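Asker: predicted model follows, preceded by the sequence.
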Amino acid sequence: MNPFEIPGPQLRRMGETRPVPGEVAALHGWLHSRRLVLLKTLLTRAERAQLPAAAARALREHWALLEDAELHDPAAARGALGYPAAGNWLAHALAAPSGDGFVAALAGLGPLAATVATAAGCDFRLDLTAQDQRLTLPGLGSYRTGAQRVRMVATGDTVTFLPQGGRPTSLLRDALRGPQAPAPAPPPTPWRPLSPLPGAPAVLDDQDPHLAQETGRAGLAGLLPAGVTAPDEACEWRELWARALDLLHEADPERAAEVATLVRAVVPVLWKPDGRASATRLAAPWAVLTTLPETPEEMAEVLVHEVQHSKLAVLGGVVQLNHESAEAVYRVGWRSDPRPLGAVVQGTYAHLALADLWGRFARRASATPAERAAARRRAADYGAQVDHALFLLLGSGQLTREGTEFVEGMRHRYERLSSPGGRAVAGYADNADNAADTADAGNTENAADRLTNGHFG
């Protein structure tokens, strides 16, 4: 049995959308293996590309540092490598055109290696390339500089940035690698950390350079990255996050724990004027791309919705759930445009979780009669959408054996929700279901467990 052959009962349990014991560890393990496969795919392409000597030396140095970090603290290295922005960079690099474009994209391995080594507690010295006047360390923050090159030196508890021709900046390593409580009036510094979100290891991340490099709205399913520049903006995001988690804790403690454990980043985005939307990039699970919700209920819905997309993005990287057909498209209740079957699987999975969520909102002890009635209507609306979509999926003839097991799990959960004794059936019809805009490559069935054994021609 290959390491990613998932038994039918496990697929059915995952299809029910409810958190189950051991699922988080499995998801993280699958994502890590996928990241290693993609890194080695990138390495293979680099070996065949006949890189310029300087780029080849840098690649060897960056790869060696990744190996050192993994040996020094495997858990910390794995966590840093699993950050969503690392997946966005990998997708960007794998899709880069040959020649100068690929060489430039490959330089992004340096900041990633520096981030992983910082998290793992390694000492190192790297010369890194800044882009658009900043050096971004994915998941940590960015160093603003007018220099094109920055030397980063980590020794013991201290990390120092030495911009070419500029003054050095030294910080405690712990101030870089862990979200810190926001200071009321931080001293001016070129280092801009990511803003932590309370009650979880998640951060508010508006610094991913590879989202900004997308080709307009087409690259992010109609969304555009948004910067958070004013302190009161970050406070508004943090307050909404905290109130949404409190709401989830009251209505569904297991779901609250799932969101707090799995979400690594909330990424502010813009859509059409006054429009609200959210999305998940398949290349970057555990990042919730969203416009600013108006209420804690809406924020909770967005988080639960996009976590399901992330879970399915990770699962879809290790098992094939369906066969696609250019001719076969389906109409579903949450979209006006016809969708391919993979998008129907994604949307059904997310909306099933929302049917469950709104049913639980209706049973909250603190809910008013009007809130209960509104929540029941939302649950019923989502339930009707899921009912129709399940009919399409099971009658499509496009599901694999694994996909059939998974969808049977969804059907079982829906039947429990819609039964007279368990009625909990549920909109936030997000604008970007199945935002499959990644350039992932490689075969996870051949995933290696470590970064070692890389070589360069």
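Answerer: Now that the structure is in, tell me what you want to look at. Numbers count the residues shown, from 1 in each chain.

Asker: CA only for contacts and neighbour counts going forward, please
Answerer: Will do.

Asker: distance between the ends of stretch 274-284?
Answerer: 26 Å (CA to CA, to the nearest Å).

Asker: buried stuff in it?
Answerer: Neighbour-count burial for stretch 274-284 flags 276-284 (criterion: 16 or more other CA atoms under 10 Å).

Asker: same deal with stretch 121-133?
Answerer: For stretch 121-133, by 16+ other CA under 10 Å, it's 121-131.

Asker: in strands, which of those fall?
Answerer: Among the buried residues of stretch 121-133, the members found in strands (DSSP state E) are 124-129.

Asker: which single one of those residues is nearest to residue 230?
Answerer: residue 129 (27.6 Å; CA to CA).

Asker: leaving out chain neighbours, which residue sits closest to that closest one?
Answerer: residue 149 (4.7 Å; CA to CA, 6 or more residues apart in numbering).

Asker: again, but for residue 136
Answerer: residue 142 is the one closest to residue 136 (CA to CA, 6+ apart), at 4.1 Å.

Asker: neighbours around that neighbour, how many?
Answerer: 21 (other CA atoms under 10 Å).

Asker: same check on the one 3 residues further on?
Answerer: The local packing of residue 145 (other CA under 10 Å) involves 21 other residues.

Asker: and what of the one 3 residues further on?
Answerer: The burial count assigned to residue 148 is 16, neighbours taken as other CA under 10 Å.

Asker: just checking, what packs against the helix or strand harbouring the residue nearest to residue 136?
Answerer: Here residue 142 sits within strand 141-144, counting by DSSP states H and E. Where contact means 3 or more CA pairs under 8 Å, 6 or more residues apart in numbering; DSSP states H and E, strand 141-144 is packed against strand 134-137, strand 191-193.

Asker: dump these to JSON lines, plus mean neighbour count and distance to residue 217.
Answerer: Below are these laid out as JSON lines (neighbours: other CA atoms under 10 Å; distance: least, CA to CA, whole Å):
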{"stretch": "strand 134-137", "mean neighbour count": "25", "distance to residue 217": "23"}
{"stretch": "strand 191-193", "mean neighbour count": "20", "distance to residue 217": "27"}
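
Asker: CSV for those, including distance to residue 244?
Answerer: Formatted as CSV, these follow (distance: least, CA to CA, whole Å):
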stretch, distance to residue 244
strand 134-137, 28
strand 191-193, 24
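
Asker: which residues does the residue nearest to residue 136 contact?
Answerer: 134-136, 191-193, 207 (CA atoms under 8 Å, 6 or more residues apart in numbering).

Asker: all strands of the stretch 101-250 of the chain, in order?
Answerer: 124-129, 134-137, 141-144, 149-155, 158-163, 169-172, 191-193, 195-196, 203-204, 224-225 (DSSP state E, counting those that start in this stretch).

Asker: out of the ones you listed, nearest to residue 361?
Answerer: strand 203-204 (25.9 Å).

Asker: one more structure, for comparison:
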Amino acid sequence: MITDHYVLTAAQFDGLAAGYGTPDALAMLRQGQLAKRKILLQGVLAAYPGPAVDLLLRAEEADAAVTGEVLRHPHVDAWAAQALRHGTAFGYLAQLAAAAAVRAGLSFAIDAPVSHGWAYLPGLGAVPADGGTVTVTPAVLGADGWEPLRSVELEPGYAVAIEDLEPFRDTYHWRPAPRLDAAAFAHAAALLRDAWQILTRRHPEHAAAMRVLLRSVVPLLRPESGASVSAASRQASGSVAVVITDTAEELSLLLLHEFMHMKLDALRDLVDLHASGAAGRFLAPWRMDPRPVGPLFQGVYAHTGVTDYWRARRGEPDAPAVAELEFAYWRRQSAIAAESLAESGELTTEGERFVRGLRETLGRWEREAVAPDVADKADAMVLAQTVRWRLRNWRPSRTELAEMTGAWQAGSTPVARKSGVLRTDADGEPSGMPGLVGLIRSSRVSTPETADKAAAALLAGHPREACSAYTLRVTTGHPDDDSLIGWAVAAAAVDPDLAVALRMRPDLAQEALRSIRDTDQCDFLRCLGRSLRMI
């Protein structure tokens, strides 16, 4: 925690927990971030005394307000943390001091390092230079080749920087883009303005929070997959990183998603929401790996913002056909993940209060009506994604499997456990909407093409036919993940006991199907389902 001096009121805290946050609450988070930077900077100054320290102190004495603005530069945090952790990159302190001195109107000369051909002054811009260092004076702003940090005015009095010069902007998971040329910058600026209009019109509470905390946007290189990726970093509060998308709608969603991450990170620097050293791993429906409580907290909060986006988007005349389905799907998945948080046993008192507030918001949205066919599709998508996650991450213990199959073959009723053993070797990866989940989503727009006759029957609204097809496939020796997922979704409509077994213990069902060959496998799974109902 930063300091006890930055304490949110109950109303401010509850507003953030509801998914939003008033401007005064965001102002407190902003002050907390400046305090965090100053604490980090004190460590750097103690480790690296020299002319840069003297210049920064002169700037502070001359104009504390503008020096504070320089220290609010989002990536100061990333630099200071790296300098203290690795004992490197102390030269950035000269760049920081020079930026503060320029803004404070001081006369000075200081040697600053060159990175990738640029000597960068945080929040101001960069000058091209050869060699390891360059002497910086106030005249640098008018030097040949000076490249200012470019900003986009989103509305009168509020602008965000397009940060494509900062040497520490690689603090995100994705690779940052190089300096944008004039055409690329103009395209990004136009999209940002249009995205901001969408946010202020459709999501005014989120926009009000962004005005306080969001200072810059880092353009990212689009990955080879072509996906529109985005990121936030706890070491770069005030900035989000995004691929510059093709549409303002897509960009507004990315900005909202990442701002939710950034907002929660800033809160976590003031308040402990979960126990330190928490060791549990939990279902996060947007990923295929079990997540610790901290990242799960982040994911729930960010996807509450995603849900809110689709909640508002679905009611507009030009809303895409999938908008209502996206809302129904993400509100359910966010509620499931929030329930996992609440039951984790790893939350502090403040964390429990925060999750209660978040669940109240999600609960209200759960009561909002959606078309019955949309609700059915969303339920099927949630089920398919849940079964896939459990197949990937759970496995029955050898003892459990032996007891279950042994009891069945001996004519006794098998008694199941609620969950399997969580795998420790699961690779972390985002889930996207693989397999049947993506097909169901696509069916909202058009009839998706698939060579899988069982899946085609399911998508066409014939669950009994689909269930029969999946049953034949699985019981004749092909209990692969996709078949079990489809079987679970089809069975949900026609065979409740079978559906329970496949939903709650697909890992055990898969292994049991491979072990039981001389008896009715479906009867075994139905018995398993009845056993699970009693837990």
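Answerer: Received the coordinates, thanks. Computed from a prediction, not measured in an experiment: that's the story for all the values here.

Asker: got a TM-score for the pair?
Answerer: Once superposed, the chains reach a TM-score of 0.74 (TM-score structural alignment, normalised by the length of the first structure), with 370 aligned residues with a CA RMSD of 2.7 Å.

Asker: quick one on the thing from earlier: right, and the helices and strands packed on strand 141-144 of the first structure - which one's nearest residue 92 of the first structure?
Answerer: Residue 92 of the first structure lies closest to strand 134-137 among these, at 15.1 Å (CA to CA).

Asker: follow-up on the earlier one: show me what the residue nearest to residue 129 of the first structure aligns to in the second structure.
Answerer: Alignment note (TM-score structural alignment): residue 149 of the first structure maps to residue 133 of the second structure.

Asker: show me the contacts for that match.
Answerer: Residue 133 of the second structure neighbours (CA under 8 Å, 6+ apart): 111-114, 119.

Asker: which of those residues are conserved in the first structure?
Answerer: Among the contacts of residue 133 of the second structure, the contacts conserved in the first structure (both residues aligned by TM-score structural alignment, their matches' CA atoms under 8 Å) are 111-114.

Asker: what does residue 300 of the first structure correspond to in the second structure?
Answerer: Alignment note: residue 300 of the first structure maps to residue 252 in the second structure; criterion TM-score structural alignment.

Asker: picking that back up, out of the kept ones among the contacts of residue 133 of the second structure, flag the one nearest to residue 83 of the second structure.
Answerer: residue 113 (14.2 Å).

Asker: tell me who's in contact with the aligned residue in the first structure for that closest one.
Answerer: Counting by TM-score structural alignment, residue 113 of the second structure corresponds to residue 129 in the first structure. By CA under 8 Å, 6+ apart, the residues touching residue 129 of the first structure are 107, 135, 148-150.

Asker: now tabulate these in CSV and tack on distance to residue 318 of the first structure.
Answerer: CSV is the format used below for the contacts of residue 129 of the first structure (distance: CA to CA, whole Å):
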residue, distance to residue 318 of the first structure
107, 28
135, 33
148, 39
149, 38
150, 38
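
Asker: mapped onto the second structure, which of these hold?
Answerer: Counting by both residues aligned by TM-score structural alignment, their matches' CA under 8 Å, these still in contact in the second structure are 107, 135, 148-150.

Asker: of those residues, which is the nearest to residue 199 of the first structure?
Answerer: Nearest to residue 199 of the first structure among these is residue 135, at 28.1 Å by CA to CA.

Asker: my guess is the closest one contacts residue 148, does it?
Answerer: No - at 9.1 Å, residue 135 of the first structure does not count as touching residue 148 under the criterion of CA atoms under 8 Å.

Asker: the second structure: strands as residue ranges?
Answerer: Under DSSP E, the second structure gives strands at 110-113, 118-121, 125-128, 133-136, 147-148, 150-155, 158-162, 216-220, 230-231, 239-243, 394-395, 421-422.

Asker: those: which one's closest to residue 347 of the second structure?
Answerer: Closest among these, once you apply CA to CA, is strand 421-422, at 20.7 Å.

Asker: got the contact list for residue 52 of the second structure?
Answerer: 93-94, 97-98, 110.

Asker: identify the residue of the first structure aligned to it.
Answerer: Using TM-score structural alignment, residue 52 of the second structure sits opposite residue 62 in the first structure.

Asker: ok so, going back, okay if I get the buried residues of stretch 274-284 of the first structure as JSON lines plus distance to residue 5 of the first structure?
Answerer: Listed next are these as JSON lines, based on distance: CA to CA, whole Å:
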{"residue": "276", "distance to residue 5 of the first structure": "38"}
{"residue": "277", "distance to residue 5 of the first structure": "35"}
{"residue": "278", "distance to residue 5 of the first structure": "31"}
{"residue": "279", "distance to residue 5 of the first structure": "28"}
{"residue": "280", "distance to residue 5 of the first structure": "25"}
{"residue": "281", "distance to residue 5 of the first structure": "24"}
{"residue": "282", "distance to residue 5 of the first structure": "21"}
{"residue": "283", "distance to residue 5 of the first structure": "21"}
{"residue": "284", "distance to residue 5 of the first structure": "23"}
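
Asker: just to revisit the earlier point, for residue 73 of the first structure, state which of the ones in strands among the buried residues of stretch 121-133 of the first structure is nearest.
Answerer: Looking across those and measuring by CA to CA, the closest to residue 73 of the first structure is residue 124, at 14.5 Å.

Asker: list the contacts for the closest one?
Answerer: 65, 117, 152-155.

Asker: same question for residue 490 of the second structure.
Answerer: By CA under 8 Å, 6+ apart, the neighbours of residue 490 of the second structure are 458, 463-464, 466-467.

Asker: could I get these in JSON lines, plus columns for distance to residue 422 of the second structure and neighbour count?
Answerer: Below are these laid out as JSON lines (distance: CA to CA, whole Å; neighbours: other CA atoms under 10 Å):
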{"residue": "458", "distance to residue 422 of the second structure": "30", "neighbour count": "21"}
{"residue": "463", "distance to residue 422 of the second structure": "31", "neighbour count": "24"}
{"residue": "464", "distance to residue 422 of the second structure": "32", "neighbour count": "18"}
{"residue": "466", "distance to residue 422 of the second structure": "30", "neighbour count": "24"}
{"residue": "467", "distance to residue 422 of the second structure": "28", "neighbour count": "25"}
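
Asker: any buried residues in the longest helix along the second structure, and which?
Answerer: For the second structure, the longest helix by residue count, based on DSSP state H, is helix 23-47. With burial defined by 16+ other CA under 10 Å, the residues of helix 23-47 of the second structure counted as buried are 23, 25-30, 32-38, 40-41, 44-45.

Asker: contacting residues around that helix?
Answerer: Contacts for helix 23-47 of the second structure (CA under 8 Å, 6+ apart): 2, 6-8, 12-13, 16, 53, 68, 71-72, 76-77, 80-81, 83-84, 90, 208-209, 212-213, 237, 263, 266-267, 269-270.
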